[in-house]
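Engineer: my questions concern the predicted model and sequence given below.
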Amino acid sequence: MDVIRPRRPHHKSRTGCLQCKTRKVKCDEKKPSCQKCENYGSTCSYLHTHPMKSLHSQCSTMMRRNSKSKSPLAETLSAKLESSPGPVVSPTTSPGPSSYSFSILDMELLHYYTMYGVSDFADFVSGQELFQTTVVELAFQFPFLMHEILAFAALQLSHARPLKAAYYHEASTTHLTTALQLFQPAISDLTIENCQACFAFTVILFTFAWTSQDSNLPNHLFFGPDGAENESTFPHSQWVRLYRGYQMVISSTWQELHRGPFKVLFEPWSNFHEDYIPPLDPTDDIHLSSLSSAWSSTSPCDLPLEQRRGLDRALDMLKRVFGLLRAPNAPSPVSVVMSWFSSIPDEVEAMMARKVKEALLLVAYYCVCIHRTSNLSLMSGKGKNLLKTTLDVLGPGWETWTAWPIEVVLGREWRGGKTMSVDFISGAS
């Protein structure tokens, strides 16, 4: 007589990816992309539920692989970005444009970029024309640039059309992941032929990171959170270093970039020596000049002399930004504000990352510059968000220096209202 054995219980998982559910196969739930989807060559839905984790992994792996390259940007970024686990497709030599097909959605994204998207970050006519025409023409030759343009446009549309935000965000993540994969071999072998496309890529990549900051969350542009960053958020604390890294591309290919169409980005700076500080507004000058008292030899500050000198240099460069924002015939406001990222000494940038309080005071005053360009969509709300985060990290005891940026950026009424910060604001004069 046959003994009927009881069936082994099957505990069905309800957290598998959508693609495996459709195929009715078991999903190994590996993130950011399950093995079945990798085998099928399809886009796993985990890339959509964990998009920033995937993107961080792609970007970090790209930089690690580039660490053996002689490219200045690769060397800079590979040393800066943290590594993340997870497999990444290793791209071979990028196929030609004819190997790619683009959808109706991609045409919509390209149209939005050329008609509206460029004006969000290029705030002067010749710069807009450059990114609307020349950069798009380069993108037809270099697919990594085309995918990045489409990723950026999709990100912008996810903000402009909130009812379809998830739809555009998915497209943005997919295109940017592809762009980073294809960019890897190009930046590893920077040449006269590809340097313009690589430079355009790094400019738009930084703009992408800046745009993707969530104003409802703490801003970690200069420094990371106390704990590990949530896997669903992009590591924004690395993007100041990214901007500084793209300046390395300029230095290594300066002659070629300066002779070509990108010269319109550099020409406005030709009349301003790198150490020249234009006249400041008297009120700005008073507050900025008093800031150095936080780390001067007569202060309780115990920082080494070399670090104090670095802070003095960063403060001078911040005064330069304040002066250029009101100087006639100066470069565009966005260019001026962003220039501080590349002008601060390496030691000061490292101090900001370590949350040294005296260095964070510089960030608080920098928020005033960001706020004064908030009429531009790229900058809107960024100054307020960064200042609130900086105040939280600073804590009490710095009211002598924080009162002015609070008043300019957040307004006097902010002190007595409900804030994301602690009660030390009430002691500000």
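Structural biologist: Arrived safely, thanks for sending. Numbers count the residues shown, from 1 in each chain.
Engineer: contacts, neighbours, all on C-alpha from now
Structural biologist: Fine.
Engineer: list the buried residues of stretch 195-214.
Structural biologist: Applying a neighbour-count criterion of 16 or more other Cα atoms under 10 Å, one finds 195-202, 204-213 buried in stretch 195-214.
Engineer: let me fix that: stretch 160-177
Structural biologist: Ala165, Tyr168, His169, Glu170, Ala171, Ser172, Thr173, Thr174, His175, Leu176, Thr177.
Engineer: turn these into a markdown table, columns for distance to His111.
Structural biologist: Compiled in a markdown table, the buried residues of stretch 160-177 are given as follows (distance: Cα to Cα, whole Å):
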| residue | distance to His111 |
| --- | --- |
| Ala165 | 18 |
| Tyr168 | 14 |
| His169 | 17 |
| Glu170 | 18 |
| Ala171 | 15 |
| Ser172 | 15 |
| Thr173 | 18 |
| Thr174 | 18 |
| His175 | 16 |
| Leu176 | 18 |
| Thr177 | 21 |
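Engineer: want to throw those into TSV with distance to Leu387 and secondary structure?
Structural biologist: TSV is the format used below for the buried residues of stretch 160-177 (distance: Cα to Cα, whole Å; DSSP: H, G, I helix; E, B strand; the rest coil):
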residue	distance to Leu387	secondary structure
Ala165	27	helix
Tyr168	29	helix
His169	27	helix
Glu170	30	helix
Ala171	32	helix
Ser172	28	helix
Thr173	28	helix
Thr174	32	helix
His175	32	helix
Leu176	29	helix
Thr177	31	helix
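Engineer: structure B:
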Amino acid sequence: MAPRRSHRKSRTGCIQCKQRRVKCDEQVPRCQNCISRNTGCSYNFVRACSTSPSVAEDGSCTDSTSARGHISADLGSIYSRYYSSQPVTKLMRLRELELMHHYATSTCETMAQHETDLDVWKRSIPAEAFKHEFLMDGIMALASLHIALHRPSNRWTYTELAVQYQASGLREFKATLNGIKEENCHALFGFSLIITVLAFAFPECYGDQHLVTPRDSIISIFELLRGVRAIKTSSHGSLRGGQMKALFNYPRPYMDPEDDEDVEALLKLRQRTDQLGKDVHPEKHNIYLSAIDCLEKSFGEIVGLPERGAGAIVAWPVMVPDDLMILFKEGDPLAMLILVHYGVLLLHVHNQWWGKNFGVRLIRHTSEALHQINPEWSSCCEWARNKAAVVSELS
């Protein structure tokens, strides 16, 4: 049976009708005004495909939902499932001017972790965007989402724009990845950082609608950051010696975590891993230990270099073995417990607009999943749940 189409009207009308100051009939997937003018319609800018989508000749998915509908649970591949039927039109140029102004005067400063890398976000990345349209799309998406989270009354309008620009940028980005070279590696690296930040930020934009679970979000982020690692590996010298070197060339001192509760929790995690390691394959045991080593290092870097804390936190998925995420996808309890501890690291970026509530959601959701597997695992999550409760009360 075909799914029933929702007849509930939008509260705002499509973006193009609002810009022309005409009444919108609010029909999806494309309003009548946009059809008659043969222009792109924001109601049709993005489709979330089902598990086995079919794609029409115009690039749209035949089995899809609107941007405000349900999003596919397979977030690991969700970014490859967005399709925009129309490119950005001239009708959006005023909006683009607004977005670029917002990025240059506000968003870029929130991305910098220190004065040394502010210049990268304020000058180097925009300069690369003039040469690579996919990076310009990334900047527009980032500014759109930043505005969405600071203007609740217009949240959906700017969230829709963010998804549209992300979809547009991802198409060219994927094509360009097939030929990484000196001329494009900086733009590719900049865009990969931006879409990772977007993956952290999108769940907060959807708020209480729970369109995407924390599990799906973290899997997507791991896969996106794996792409960052691939670009860094293939263009290591160019990136470290080029205009984005400030993102790499800084000391990373290691210190022991200062919080006694953190130290005790990490010690208990290692002890439980060693205890369970007696009954698992040595290779699997080493995956756990390697991930815990990276956790301890990241906690130590937050203490030793607090102004670069966000970088150390986001970098953790890049450092851990890829097999850890495979175990997490399979519902491995110890891998899930390690991700609960990573959630505590994410609480340190709770005050960043793009990291708001991400750690809290990850801790709560994964702790509940562990409890369903076996209630005995709940005691291992108590430290993390208490940390998340404190952060939630203070925010």
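Structural biologist: It's in. Note that the coordinates shown come from a computational prediction; the quantities given were computed from them, not determined experimentally.
Engineer: just give the TM-score of the two.
Structural biologist: Here the TM-score for the pair of chains, by TM-score structural alignment, normalised by the length of the second structure, is 0.76; 351 aligned residues with a Cα RMSD of 4.0 Å.
Engineer: and the closest residue to Gly245 of the first structure other than its chain neighbours, what helix or strand is that in?
Structural biologist: Using Cα to Cα, 6 or more residues apart in numbering and skipping residues adjacent in sequence, the residue nearest Gly245 of the first structure is Leu73, 5.2 Å away. Using DSSP states H and E, Leu73 of the first structure sits in helix 72-80.
Engineer: ok, back up a step: looking at the buried residues of stretch 195-214 of the first structure, which are in helices?
Structural biologist: The members of those that map onto helices under DSSP state H are 195-202, 204-211.
Engineer: ok, now which ones touch the residue nearest to Asn219 of the first structure when sequence neighbours are not counted?
Structural biologist: Counting by Cα to Cα, 6+ apart, Leu386 is the residue found nearest to Asn219 of the first structure once chain neighbours are left out, at 5.1 Å. Contacts for Leu386 of the first structure were tallied using Cα atoms under 8 Å, 6 or more residues apart in numbering; they are Pro218, Asn219, His220, Leu221, Ala364, Cys367.
Engineer: run these past the second structure and keep the common ones.
Structural biologist: Among these, the contacts conserved in the second structure (both residues aligned by TM-score structural alignment, their matches' Cα atoms under 8 Å) are Leu221, Ala364, Cys367.
Engineer: ok so, going back, how about JSON lines for the contacts of Leu386 of the first structure, with distance to Asp281 of the first structure added?
Structural biologist: Listed next are the contacts of Leu386 of the first structure as JSON lines, based on distance: Cα to Cα, whole Å:
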{"residue": "Pro218", "distance to Asp281 of the first structure": "30"}
{"residue": "Asn219", "distance to Asp281 of the first structure": "28"}
{"residue": "His220", "distance to Asp281 of the first structure": "29"}
{"residue": "Leu221", "distance to Asp281 of the first structure": "27"}
{"residue": "Ala364", "distance to Asp281 of the first structure": "18"}
{"residue": "Cys367", "distance to Asp281 of the first structure": "16"}
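Engineer: corresponding residue for Leu311 of the first structure in the second structure?
Structural biologist: Following TM-score structural alignment, the counterpart assigned to Leu311 of the first structure within the second structure is Tyr288.
Engineer: how many other residues sit next to that match?
Structural biologist: Using other Cα atoms under 10 Å, Tyr288 of the second structure is surrounded by 24 other residues.
Engineer: next one: Ile15 of the second structure
Structural biologist: The number of residues packed near Ile15 of the second structure is 20, by other Cα under 10 Å.
Engineer: look up how far Trp156 of the second structure lies from it.
Structural biologist: Separation of Ile15 of the second structure from Trp156 of the second structure (Cα to Cα, to the nearest Å): 11 Å.
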